[in-house]
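*Asks:* Pasting a predicted model and its sequence here:
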Amino acid sequence: MYLEEAVFKHLTCSQCSKYLSISPIKVYPDRSIKCGRCGKADDGGVESQLYNLIIKDAIFSCVNSYDGCPEMRTLSTMSAHEQTCRTEEYSCQLCAAFVGSASGLYFHCKNNHPAQSLDNSEFLVDVDKDGRDIRYFYSSGRKLFFISGRYESSRSEININLSYFGKHFKGDMKYTLRFKTIEGTILYGSKQYPCSIMHQEMAEAIKYTVDTSNLPKNILICTFDVYEKPALVYNEIPSII
């Protein structure tokens, strides 16, 4: 039984915020619920037989799925997998209050920074304002990104960098950026640039000089697209273009 994406956010541990994918699952008098990673013997919790019965055949994504792991397991096999699947720690680029796993980072940003969490790959820049920092969080499926940059009104220059959080290497994740007016006129379209890989290597930022004289209402719309390098498939003859 595969669990839909919308269900996962309700099946997390009250202590570590990871999925309830390792048994035993225990409930507590304060209505908290802990996974098998966090629950201890004689800690006041009671094993939820009902939960274990209902979810025992469910297929969970690995707790490191937001970190790039594609594995999917049941309760009975997830513990063995996690022993060999390393969890990286990431810090929130919107505040200094969070350091933890990629999945924890996702829920932290959604819950604590809703105004800076993008629902789609587009954001606005008001070029009528003086120097302005640009900081957003964006998720595409289970891939996490931070958009950072700055608009300098003195030079009418904007620079943007897209950082990926996960177990990829520089060049595996790339992006393009388009600037357009609120009327939809495209002013600039970039080539593909490599994403920065957070905690590994920063890539070159995209820079663009804004012609504010032809910009309706002084609003610049920034749209980006992300491209992932296809995984290598062996035993296949590559196509020739």
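*Replies:* That came in fine, so what should we check first?

*Asks:* use CA for all of it now, contacts and neighbours both
*Replies:* OK.

*Asks:* Now do the same contact list for the nearest residue to K18 once chain neighbours are set aside.
*Replies:* Once flanking residues are discounted, K18 sits nearest to T12: 5.2 Å by CA to CA, 6 or more residues apart in numbering. Contacts here follow CA atoms under 8 Å, 6 or more residues apart in numbering; on that basis T12 touches K18, Y19, L20, C35.

*Asks:* Can you give me every residue that contacts the residue nearest in space to the middle of the chain?
*Replies:* When CA atoms, centre = their mean is applied to the chain, the residue found nearest the centroid is L144 (1.8 Å). By CA under 8 Å, 6+ apart, the contact list for L144 reads Y66, A102, Y106, F137, Y138, Y164, F165, G166.

*Asks:* S14 now?
*Replies:* S32, I33, K34.

*Asks:* Quick check: nearest residue in space to the last one, chain neighbours excluded?
*Replies:* By the measure of CA to CA, 6+ apart, the closest residue to K34 outside its immediate chain neighbours is C13, 4.8 Å from it.

*Asks:* Likewise for the first one?
*Replies:* What sits nearest to S32 in space, not counting adjacent residues and going by CA to CA, 6+ apart, is S14, at 5.7 Å.

*Asks:* Near P24, how many other residues are there?
*Replies:* 21 (other CA atoms under 10 Å).

*Asks:* Please apply the same query to G39.
*Replies:* 21.

*Asks:* what about the residue nearest to it when sequence neighbours are not counted, distance to L118?
*Replies:* Nearest in space to G39, with sequence neighbours left out and distances taken as CA to CA, 6+ apart, is K26 at 6.7 Å. Distance of K26 to L118, computed by CA to CA, to the nearest Å: 34 Å.

*Asks:* take the one below as the second:
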Amino acid sequence: MAFIIPDSILETLICHACSKYLSVKPVIVYPNRRVKCGRCARSKRQSDGAVSLYGAIAEKCLFKCVNRFDGCRELLTYSQVRNHEKVCASKVYQCPICVNNHEFPTFLLVKHFNDKHRECILDVPVLFLNIDKYSETSLVYFYRLEDNVFFLHLYVSRMEELIKVNVSYLGNSKAANDITQQITMTSEKNLFEYSSKIKSCSVFGKNNDFFSIKIKNDLNSVFIKFKLIFKNLQLISVPLSTGLNNSNNSIDFNLLGISSTVVSFKPAVQTPFSRKIFLSSNFQLTFPKISLSKCNFAIVESDIIYFLHCFNCQDICWRGLSRDSLILKFYFSKKFSHSICYYCFQMLKHENKVHENDYMISNFHRDMLKNIEFYCKWNCGQTFKADYHLGHEESCELQPLQHCPEQNCNFRGTIVEIASHMVAHPGKEICAYSNFYITGLFNRNMFVFTQNEFVRITILNDSGLNISIALCEYDNKNNSKKKPIALLFDDNKYFLMTFQNSITKTEANHWIKVILID
């Protein structure tokens, strides 16, 4: 069993000699408290230090490649890193701000900006530009989205009454072509508005294809927003399965997905669909015993870490007990450091894949759960209480455009735009929740959006209640290797069964939970 080291921890595991991750053995600790990785601690003076017991833990971990900001998405075991780095070379870049043209490998360029140019780092893809400060100047801003690094390039000229703007991607040209950008500008009171065409990101260090925007001489300031659209969602996060299981000395690293051995849970790390949590100052005053975990994806009470998302379906299942109120019911295990939602727990218990004695039911106060805030999963920087993030995420401008789930339809848009577009496909609807209630009184054709995929649920009341489930296809194909499974519950939420294709039931009313497996 292995687990992916979270970024918040990985970025502290740094060799004092080469500044790479402590992902090559042996890791040596010296009397002066300096630490060297196996790339560097190979001299005769190695006897001055001691081999760290960290290696025993690292043997059970997966490391991201040190060149992840160059586009490498491999997950590597402790023993595979050295050979991988022989064929995966680090790229070198000049800092676009330093006047002495310092050159850095990519993994150090990110650190360099954090150390030397913190004022040029954007936490969200929005910038307020005070034009009055400049007669003519060029500006560069750094923006990081997960393992992707972007630069916002600006040229401002009062004399030419011109602003030029472009977003470049720190990576290879193939990945850059899979990311498109759109620039919008607005002034205060909306006296000036501009929206660019959509085009691919430039590759950092190559010729920038700027958008040129004419401005009026009396324009004092503008808000600049850049929207990034990922055609390939694997660029946003590390894929769950990698090519490593074809290597020697490998383990089956279908790590955080769902499988027939779904109970092989991992220690407390976030999943690719985890949600970052925010606790406001008012929340902390009201609930002083609750704090935020170091990874920002869990809450802590009495030194126990509680992940609010399910490690099986990777969802936060809001309507866990009641149709009328938002009660987040889940089961947590101090032994395994993970949580399971109400729906998945009932299924796993029925299939004897979990033991109830290993878990405790959550007993958090309802007001506490309603006041926890979650960041938008599209990284726009906004936070929302309880399940209000779902409504925002359907219309968030930073979400990747989705295909209409109806077969042979070429429409693309946000979830809200697709929901409005459904008038072109009568009798069909979009559902943002992966758990919902159905009744045999009506025929329904639903598209459930979960884990960035659309799943079609068809409900027909014809000589019994017929329910079918299928992953939506686009242009008669879908490269996703995931398969949808429906968990079926009765009207009182008692688990009945799972099915993958279709089923006929005599009862009229059911609860359904949709999950995706690899």
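*Replies:* Now that the structure is in, tell me what you want to look at. Just so we're clear, the structure is a prediction, and the values are computed from it rather than from any experiment.

*Asks:* Quick TM-score on the pair, please.
*Replies:* For this chain pair, the superposition-based TM-score is 0.87 by TM-score structural alignment, normalised by the length of the first structure; 233 aligned residues with a CA RMSD of 2.4 Å.

*Asks:* about what we covered before: what's the aligned partner of the residue nearest to K34 of the first structure in the second structure in contact with, if anything?
*Replies:* Alignment note (TM-score structural alignment): C13 of the first structure maps to C15 of the second structure. Counting by CA under 8 Å, 6+ apart, C15 of the second structure makes contact with Y21, L22, V35, K36, C37.

*Asks:* if you set the cut-off to 6 Å instead, what comes out?
*Replies:* L22, V35, K36, C37 (CA atoms under 6 Å, 6 or more residues apart in numbering).

*Asks:* all helices of the second structure, in order?
*Replies:* 7-10, 54-58, 81-87, 106-116, 173-177, 281-286, 342-350, 366-371, 388-395, 415-421 (DSSP state H).

*Asks:* mind checking how far F447 of the second structure is from I340 of the second structure?
*Replies:* 24 Å.

*Asks:* same deal with I517 of the second structure?
*Replies:* 16 Å.

*Asks:* between the two, who's got more neighbours?
*Replies:* Neighbour totals were compared for I517 of the second structure and I340, and I340 leads with 27 against 15 (other CA under 10 Å).

*Asks:* Quick one: map S23 of the first structure onto the second structure.
*Replies:* Using TM-score structural alignment, S23 of the first structure sits opposite K25 in the second structure.

*Asks:* My read is that that match contacts C40, right?
*Replies:* No - counting by CA atoms under 6 Å, K25 of the second structure does not reach C40; the two are 9.8 Å apart.

*Asks:* Identify whichever of the helices of the second structure lies nearest to L460 of the second structure.
*Replies:* Comparison of the helices of the second structure against L460 of the second structure by CA to CA identifies helix 415-421 as nearest, at 21.4 Å.

*Asks:* For the closest one, enumerate the helices and strands it packs against.
*Replies:* helix 388-395 (3 or more CA pairs under 6 Å, 6 or more residues apart in numbering; DSSP states H and E).

*Asks:* what range in the first structure does the helix it packs on sit on?
*Replies:* Using TM-score structural alignment, helix 388-395 of the second structure pairs with nothing in the first structure.

*Asks:* Which other helices and strands does that helix contact?
*Replies:* Helix 388-395 of the second structure packs on helix 415-421, going by 3+ CA pairs under 6 Å, 6+ apart.

*Asks:* Which positions in the helix it packs on come out as buried?
*Replies:* I415, V416, E417, I418, A419, H421 (16 or more other CA atoms under 10 Å).

*Asks:* Show me which of the contacts of C15 of the second structure is closest to M347 of the second structure.
*Replies:* Taking the contacts of C15 of the second structure together and measuring to M347 of the second structure by CA to CA, the closest member is L22, at 39.6 Å.

*Asks:* Any idea how many residues pack against the closest one?
*Replies:* 28.

*Asks:* quick one, what contacts it?
*Replies:* If you count contacts by CA under 6 Å, 6+ apart, then L22 of the second structure has L13, I14, C15, C37 around it.

*Asks:* Which residue of the second structure sits opposite V63 of the first structure in the alignment?
*Replies:* Residue pairing (TM-score structural alignment): V63 of the first structure is matched to V66 of the second structure.

*Asks:* again with P230 of the first structure
*Replies:* When the second structure is aligned by TM-score structural alignment, P230 of the first structure is paired with N232.

*Asks:* Distance check, the nearest residue to that match once chain neighbours are set aside against Y169 of the second structure.
*Replies:* Spatial nearest neighbour of N232 of the second structure, chain neighbours left out: D178 (6.2 Å); criterion: CA to CA, 6+ apart. D178 of the second structure sits 11 Å away from Y169 of the second structure, going by CA to CA.

*Asks:* quick one, which of those two is more surrounded?
*Replies:* Set D178 of the second structure next to Y169 and count neighbours by other CA under 10 Å: Y169 wins out with 24 against 15.

*Asks:* The more buried one against L152, yeah?
*Replies:* No - the pair Y169 of the second structure / L152 is not scored as a contact, 9.2 Å apart, by CA under 6 Å.
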